[in-house]
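Undergrad: after the sequence you'll find the predicted model.
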Amino acid sequence: MAQGERGTTPASSTPTAADLVRARDRLLGAGAGTRSAGPSGHRLGPSALREALADLHEFWLTAHAAQAGVGGRGEGVALLAVGGLGRRELVPFSDLDLVLVHDGRKSVEAVAERLWYPLWNSGVGLDHSVRTVGEALDVASHDLRTALGLLDARHMAGDAEVTVRLATAAREQWRTGVRKRLGGLSESVRQRWARSGEVAHWVEPDLKHGRGGLRDLAILDALALAQLIDRPGQEVRAAHTLLLDTRTELRRVARRPRDVLRPQDGDEIAGALGLADRFALARALSGAGRSIAYALDVALRATGATTPARKILGVLRRAPERRPLDEGVVLHGAEVALARDADPGRDPGLLLRVAAAAGRTGHPIAPSALTRLGESAPEPRAPWPAEVRQDLVALLGSGEGLTDVVEALDRTGLWARLFPEWGAVRDLPPRDAAHAWTVDRHLVRATAHAARLVTSVSRPDLLLIGALLHDLGKGRGQDHSVVGAALATQVGARLGLPEPDVATLSAMVRHHLLLPHTATRRDVTDESTVHRVVDTLGGDPVLLELLHALAEADSVATGPGVWTDWKARLITELVGQCRLAMAGVALPDPEPLDEAQLALAESAAAAGKPDIRVDTVDRLATVTLVAEDLPGVLSRAAGVLALNSLEVHGATVGTHAGVAISAFSVTPRFGSMPDPALLREQFARAVSGSLPLAEKLAAKERDYGGRAEDAPEPKVLWFDHEAGGPDSASVVMELRCADRIGLLHLVADALERSGVDVLWARVATLGGSAVDSFCFAAGTAPGWRRAVEVAVLDAAR
């Protein structure tokens, strides 16, 4: 500490705690209208201020420790600093973390009282302990916070040999015992994240405790000290400096210990750091938080902290199992990785298959896979192939798993390869106070919530894509709905959507605020209000239901209290009035069978045995299975396809010449199409009842990862084909649910067991969602419709 900073204290006397507080206040500019200044009156930058505060407190503690009786070399007593002072990262108004270490002498309690009392009396925050070296190590052995703190221990006063002994032993104890503590370390980190939120994407980030904050940097340093990971790189160190400088300026502005940055403090802090405004600061902090959080995620996985310990048989440890998840994608241990023969450079869909598998299973993508994909995965050529678009929709429909997958892809530049437009909203802070997240995280969270609502719409693919894009026009200086609609048209065309779907997607983005604004600002029962909405939407009932679901997803992802029962009720009432004005929803219709399929049916009828035909174009195939028109043919045909890992994207069912015809549009999940002869043999066995489909499909679903716990609740809708009430000549039942292995087999089996004779069916798989329509004769028994619905819903769950 410079001589001029000691105030009026005579050089021959020991400075008091009051002197310490006055000198600290001078550094912080405590007087009204003053700025934090050094001895020459110039304002100290955040780094220089921390250095000055560390020097000031170290000088005072050294002098006061001698007066309190902390002896020198050979006396067996030492004063150590841990925490911010130990690291010389002392920010304004930090507590002093001090440890008085001794060799067991009884007089140490009196020394401690003389040390601590002046600090307590002056109001300086103090976290203190008095221990022998053995006691300190014992506490550290079972208290994680103490163990991490001792890694920063630095000598302040007294017998330096005691300090060296404790610091050396604490570091060695950490290195040798860290692997046993990794599980507890990972759990404590995640509990802290749950309490404090994130630094990245949050409007009011906790710079110290939040995910991606300064506490996480301490964990990275501790893992590096144990030689489990490399020292954090330059990007993480730059993030550390920004967070530390921001925290320093926040406390200087607030004049009290605060770690949560509020928007109203942002402009002043940004100015002190040389940034344009609070929005520039928020964007920089979000990027910094993402860098640190990603580094710690990778570190915890690399050390095995997030993976349950594998059992050891004798002295041999089994290698992690490699289980196929999709074509070119495997689960390696607890990470989604590339298959050994996968070639990202020649497979434009591999990137999204990896991402979709990670989202579906909840397992992270292996860093090595991200590196390989980043080096060689091409941007899908526009228009995207249908199967690549399906994988995108499957990823977007993965729910909460989507957030971490998008973060990993974005950190490695892969997300921008899919959506170049994303750069304008990345880490973009919101201008609306109701928003709790940056714009990019809001879009991802809205999409994750939309995944819970896919059964409320007939086009779940458009709902998910629209949720991802609805605020993409922000940050461009114009009406974001108008700009976003143009961007949605651009993206939709690149994804290969048909022109009517592109128009619907663009209209979703253009009008995503129409329902909430109208419902909360106008009379929803007023006929003119209803017709205004209907006319704006062009009388399109599909667009109406998409906007209804998007309004909820958008509101829930905005922040707490934005989606309320009152708002939901108003919007639902408005939508109901609009549906009446639109005069209903068009019924699904069967798709016609082509001449080749009819000819196959006639051939099977003449031969009197089941048959199949496979027509393949690239990876997309049409499999037509024909057999005598008896109950169970549809479910068994679908079961054979699922058993061979064929993913059904569409299906049509009909009859001709007394033969049931089931035509499926499929792609293989792995490898190439199976041999048609194998399919024919299995189909014949399934029809005869000698192939145990249910047992084999249940085992296959377990191998594939099972059903998602947060899958949306399945929903059934009924449409009457003819006028005359619910028991008309025929009905169409539409099932909306999450797709799963053998879904069509299970649903068709449930219908067949309910005594339903399916006249035709139309199946559509949209990413991870299924929208399947079945037409059959209406029943006459009381409650028949409810009985069928219950059976189908049970099968779909």
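TA: Cool, got the structure. Numbering: from 1, shown residues only.
Undergrad: when you work out contacts or count neighbours from here on, use the C-alpha atoms and nothing else.
TA: Noted.
Undergrad: in three-state terms, label residue 128 for me.
TA: strand (DSSP: H, G, I helix; E, B strand; the rest coil).
Undergrad: from residue 643, how far out is residue 694?
TA: Residue 694 is 10 Å from residue 643, where distance means Cα to Cα, to the nearest Å.
Undergrad: which one of those two has more residues nearby?
TA: Neighbours per residue, other Cα atoms under 10 Å: of residue 694 and residue 643, the larger number sits with residue 643, 21 against 15.
Undergrad: wait, the more buried one sits on residue 699?
TA: No - contact between residue 643 and residue 699 fails when scored by Cα atoms under 8 Å: they sit 9.9 Å apart.
Undergrad: what about versus this one:
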Amino acid sequence: MASTAERILKQRDIIDRSALAEQIEGIVRECGAEVRRPRVVEILQTALANGRAEIQRRLNAAPSQGYRASAEQAFLVDQIVRLIYDYVTVHAYPAANRSASERIAVLAVGGYGRGEMAPHSDVDIAFITPFKRSSWTEQVVEAILYFLWDLGLKVGQSSRSLDETVKMAQEDLTIRTALLESRFVWGDRGVYKEASLRFWNEVVANSASDFVRLKMMERDGRHRRMGDSRYVVEPNIKDGKGGLRDLHTLYWIGKYIHKVSAAAELVDVGLLTIDEYNRFRKAENFLWSVRCHMHNITGRAEERLTFDLQREVAELMQFADRPGRSAVERFMQFYFLNAKTVGDVTGLFLAHLDEAMAKKGRRFLPSFGRKPRKLNGFQLDRGRLALPDDDFFAQDPVRLLEIFHLADVHELEIHPLAMRAAQRDARLIDKIVRRDPRANALFLDILTSPRDPETVLRWMNESTVFGRFIPDFRRVVAQMQFDMYHHYTVDEHSIRAIGLLADINRGKLKQDHPLSTVMVQQIVSKRVLFVATLLHDIAKGRGGDHSVLGAEIAETLCPRLGLSPAETETVAWLVRYHLLMSATAFKRDLADFKTILDFAQAVQSPERLKLLLVLTVVDIRAVGPGVWNSWKRQLLSDLFEATEEVLRLGHKQRGRDERIISKKAKLETALKLPAGNFATFAKTLPDAYWIAEPDDIIERNARHLLSNAGTDLAIDACFYPDRGATLVTVFAADHPGLFYRIAGAIHLAGGNIIDARIHTSSDGMAVDNFLIQDPLGRPFQEQSQLTRLKRNIEDALTNRARLMIQLDAKPKALRRADAFKIAPSVLIDNQASNRFTVIEVNALDRPALLNNLALALFESKVTLHSAHIATYGERAVDTFYVTDLFGGKIENKNKLKGLEARLLEAATVQARVKAKAAA
């Protein structure tokens, strides 16, 4: 293997060790012992800073030369370590006649040993001595370490004798892996050679199988910790799936088994082909480029490619905007394609390894039960689908679909070498193959499989067969959506949604999705649902409304797949309106009957309603972990049931009066009050209250109000498991500004309002119900949290706390959302409700946003009746149902313009402390 130095051009422009050694010698001659060390440290600090600056300059000039930059960084550290070692052993602790034990070999281990370092990587070094450490060796090691620490380097170090090194490497996989990549840096080369010989003879010998098994387990565990997908939108460049560590694992395994000294030698031993190695190196170079840029930008060992870094790295690597796609989205798509390459190369490497070991009677990959030896001409190689010969796909390109269909039907894995052939031959899928009825029937069977379509479709995507057969899907492969809401790339999101749909269809998610599990069995054409799920985001990144463009794609693609005209029409409708149900449920007042009527008019049929419900559920849940919750499930269920009743009856829901009478009867039975007392109590609550609130909240409110009759302020808070939130009820004398004060108090207590219903009784008391979660979408459950909530609200409403001053003084933490720019907008709609003016505000989510908007409504002299809060990553969508002070819609144009201006200002900047607000 070429040494680190041999790979570096113009080495002295990075660091001139000879010149620095002469400077250090001059300091030793000229200065006393007490000032030597600080002067040497100063010289080395300057050399390190200048070297890093030169490496960064080179990288900025050639921003895709990351592998070269990593070698230059290791070279720079090598020279620093050598200078320190020479100074310490010659001048600080000279030993004229060293004993046999007073010898030290300084080894680079880990990534540093491989000769690859990012600008702020740890310096992993091992000090090896022949025998137990003497006082001289301890002094030297300690002095070297203090020099490195004074230079600001983060050092991972060990100091062991030869015997200790061998013993610990035998016992600890991490130490064994680090030593596997050990490289001599300086000191006694004889000690290094002996250590290397003993490592290979006493540690590695006869342990290859165990090492590979442990390394694969370690890799799988690392993937699980990092999200187990290479398509997460903020990937870990080092340890994530498809990251550098996956490539390192291949090198470790190859070196352990075959003693290769460089990744290129994996070709010589048959673990990679030349083409696979070139892909290995290309992906590695790109990942190193990104990693080095990240370290330079942040000034630290940052390995997570966060949203804010994505923009800067994309700019440094000279990605540019294109119509419909920003530079950062193009950069991230290229990142994910390289992460996919890492996955492809890993699978092929393991296949070669498995084949090689099988010849020796061993296998590293799992074997499967006995299966028939042949299936439609395909062969079975130890339970995996394989090809009988290399041109099997070329003889009939439809077999590129058939192999995945067989894998699904017989629940088989596909041999990695067959996957490689599929990837190579996917280009054979042309217009003729795409129009072939047999090919389309095979694809539709895979898509609608009752077994595990997610896994098989992911294999198809990895092999590029998926994108070749559905060219529109190819356009969204590895395409990220630059926002905090979507956790995965578009193709990964769509495939996950299909997997969730298959699980619901099999009844596996009945506890999480009881309504969808029932409805999916009542759907007439399930393949309509599967195709719509596949296509719902297929037009993203095209510069227009992806729902409209996706519907156009569906109208063309569905007949090709074999769907009838009626099925095609339904798929196109579902794709066109796949966001309608969630937008209605989360951003509109479901107690306002016009909301239900408008939604029912758009849906028009019970079948479409069932289809849209299930599609909405899987779309939301496939966004990423933590996005789905019981609150969303309840809202969608409420909307579904109310709409289904309208569609089933054909004209209208149960009359408003009948619903109110029914709810009052249920409450009277639960409270067991005397008839006269109950009638008096019930009469104080407006009809809108009985319509809006569910029975369980009505009962809890009633018990709370009755127990606090005669008081001016009573606050109740409890965990509400059915909604996955905390229910807070405020019973107070109604007055202008009540809502914004409550909202501010809840924010100060660390809560986010996700829904609010505002009511006023006939005797002038406000009965306001809030659903609250913490910033991570979890309910407050601890008694201390509930107590703090109630105390904060009470203090705000009794003026014991100067609310606006406290809000302004609250620290504004740096947040991931700050990487995004969202122009706020205010939409005012007087048609969405018969009784209210509906205002929708879109803005960058931030602490106290709702409080600022509520303050703007108060200053605009409008009456708030309900608020509905939805967040989509960094974007907040807050909807308010308001009237003027006389209870009518706001229709005066000047009033509407003023209201819009105030809300825009509140959505744009943090509310200022105003004297009248603080009063």
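TA: On my side now, so go ahead. Everything numeric in this text was worked out from a predicted model, so none of it was measured.
Undergrad: list the buried residues for the helix ranked longest in structure 2?
TA: In structure 2, with assignment by DSSP state H, the single longest helix is helix 327-358. Buried residues in helix 327-358 of structure 2, defined by neighbour count with 16 or more other Cα atoms under 10 Å: 327-356.
Undergrad: likewise for stretch 78-89 of structure 1?
TA: Buried-residue list, stretch 78-89 of structure 1, by 16+ other Cα under 10 Å: 78, 79, 80, 81, 82, 83, 84, 85, 86, 88, 89.
Undergrad: just to revisit the earlier point, average offset between the very next helix or strand once past the longest helix of structure 2 and structure 1?
TA: Sequence-wise, the next helix or strand downstream of helix 327-358 of structure 2 (DSSP states H and E) is strand 374-375. With the two structures superposed, strand 374-375 of structure 2 lies on average 7.5 Å from its match in structure 1, counting by mean Cα distance after the TM-score superposition for structure 1.
Undergrad: likewise stretch 284-294 of structure 2?
TA: When structure 1 is overlaid, stretch 284-294 of structure 2 sits 0.6 Å from its aligned residues on average, using mean Cα distance after the TM-score superposition for structure 1.
Undergrad: residues in contact with residue 166 of structure 1?
TA: Shown in contact with residue 166 of structure 1 (Cα atoms under 8 Å, 6 or more residues apart in numbering): 133, 136, 137.
Undergrad: I meant to write residue 625 of structure 2 there.
TA: By Cα under 8 Å, 6+ apart, the contact set of residue 625 of structure 2 is residue 487.
Undergrad: what's the counterpart of it in structure 1?
TA: Using TM-score structural alignment as the criterion, residue 625 of structure 2 maps onto residue 560 of structure 1.
Undergrad: A strand includes its match, no?
TA: No - the assignment for residue 560 of structure 1, made by three-state DSSP, is coil rather than a strand.
Undergrad: out of the buried residues of stretch 78-89 of structure 1, which are inside strands?
TA: 78, 79, 80, 81, 82 (DSSP state E).
Undergrad: the last one pairs with which position in structure 2?
TA: It stands for residue 82 of structure 1. Alignment note: residue 82 of structure 1 maps to residue 109 in structure 2; criterion TM-score structural alignment.
Undergrad: neighbours around the nearest residue to that match once chain neighbours are set aside, how many?
TA: Nearest residue to residue 109 of structure 2, sequence neighbours excluded (Cα to Cα, 6 or more residues apart in numbering): residue 182, at 4.3 Å. Using other Cα under 10 Å, residue 182 of structure 2 has 25 neighbouring residues.
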